[in-house]
Every structure is written in C-alpha cells, then in structure tokens.
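J.: Fold the following and give me the result.
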Amino acid sequence: MPILYANNGLVIRINNREKGHKRPHVHVFYKGEDYSFAFDGEQLNGGRLPRKVRQEIQWYLANNQEALKSIWRGDF
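T.: All right, here's what the predicted structure looks like:
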C-alpha cells in the first residue's frame, strides 16, 4: 500500500487493489493500530483516536478528494 501522508507517527495509506470493498476508504496507522476511514471522513473501524489526530485525518481527506478518487479508480 503506498503511503499518501505521514506526519508525527500518523500514516495514511490506500490499497486500490482490495476486492469486495464497495466504499472507498484509506487505511490509517497510528501508534501500532490500524483504522479505516471513508473518503468523506467517517471512521469505519478501529478504536478511538485523539481528537487532533482524527481532525488531521479528516483535513487530509477533505483536501485530497480528487486525488483519492483517482487512485481508488486506478486512473494514475
């Protein structure tokens, strides 16, 4: 999975080769834990994240919609 964003232990990755996933999403790794977020910023799985970390993820997603959709479709 390519790294899209990394900052202070927060890593956002995307795997556009996953099969059977209808909702586009990214994988978020923080402090050894794995989370999933839909492109609209909704957390799909994983435990609670600190508010500032969650806001940073949502900021990234909101500001990179077109690139994320293009990667998900495999248009790169």
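J.: For the rest of this, base every contact and every neighbour count on C-alpha atoms.
T.: Noted.
J.: what about the closest residue to residue 23 other than its chain neighbours, distance to residue 15?
T.: Counting by CA to CA, 6 or more residues apart in numbering, residue 38 is the residue found nearest to residue 23 once chain neighbours are left out, at 6.9 Å. Taken as CA to CA, to the nearest Å, the spacing of residue 38 relative to residue 15 amounts to 13 Å.
J.: tally of neighbours for residue 51?
T.: 9 (other CA atoms under 10 Å).
J.: likewise residue 37?
T.: Neighbours of residue 37 under the rule other CA under 10 Å: 22.
J.: this one next, for a side-by-side:
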Amino acid sequence: MPTLYLNHGLRIYINNREKGHNKPHVHVLYRDEDYSFAFDGEQLAGGKLPRKQLKEVRLYLENHQDYLNELWQSDF
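T.: Now for the predicted structure:
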C-alpha cells in the first residue's frame, strides 16, 4: 500500500486489497486519526478533519483522479 501524499502532517494512501469496499477511496492519516475519502472528495469515515487539511485532501483528490483510478484497478 503506497503512500501517495505526505505533507503538513497528512498521509494519504490507498489500499485496493480491502474486502467489501465497492467505492474507490483513499485513507488519510492525520494526528493518529484515520479518515476515508471517496475519490470525488466525499468523506466516508472518520471524525472532523480540520478545514485546512480537508481542503488539502480534496485538492489532492481533484488533481489526481486518473492516477487514483489506475492505482485502484492495479495489482500492487
């Protein structure tokens, strides 16, 4: 499971081997909390991410749609 982005205390990674997850998503680790976001920016799980970090996550997702979809479908 490669780390895709690491900045300002955020770690964004993808795990396409999870069972039972139909909606493509990334995991976001911030201050020892785990959040999940769909590729379209919808938050799927986790508490309230601070506004600055939420904006950064959504900007990353918006700018990397093709790459994220390729990873989701790959066998890494």
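J.: shared neighbours of residue 38 and residue 15 of structure 1, anything?
T.: Counting by CA atoms under 8 Å, 6 or more residues apart in numbering, the contacts common to residue 38 of structure 1 and residue 15 are residue 26.
J.: In structure 2, what residue corresponds to the residue nearest to residue 23 of structure 1?
T.: In structure 2, the residue matched to residue 38 of structure 1 (TM-score structural alignment) is residue 38.
J.: in structure 2, which spans are helices?
T.: Taking DSSP state H as the criterion, structure 2 contains helices spanning 51-63, 65-73.
J.: What's the separation between the nearest residue to residue 74 of structure 2 once chain neighbours are set aside and residue 10 of structure 2?
T.: Closest residue to residue 74 of structure 2 in three dimensions, ignoring its sequence neighbours and counting by CA to CA, 6+ apart: residue 16, at 7.9 Å. Here residue 16 of structure 2 is placed at a distance of 20 Å from residue 10 of structure 2 (CA to CA).
J.: related to what we said a few turns ago, mind putting the helices of structure 2 into a markdown table with distance to residue 25 of structure 2?
T.: What follows is these, written out as a markdown table (distance: least, CA to CA, whole Å):
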| stretch | distance to residue 25 of structure 2 |
| --- | --- |
| helix 51-63 | 10 |
| helix 65-73 | 8 |
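J.: what's the most centrally placed residue in structure 1 in contact with, if anything?
T.: Nearest to the mean C-alpha position of structure 1, by CA atoms, centre = their mean, lies residue 26 at 2.8 Å. For residue 26 of structure 1, the contacting residues are 12, 13, 14, 15, 36, 37, 38, 39, by CA under 8 Å, 6+ apart.
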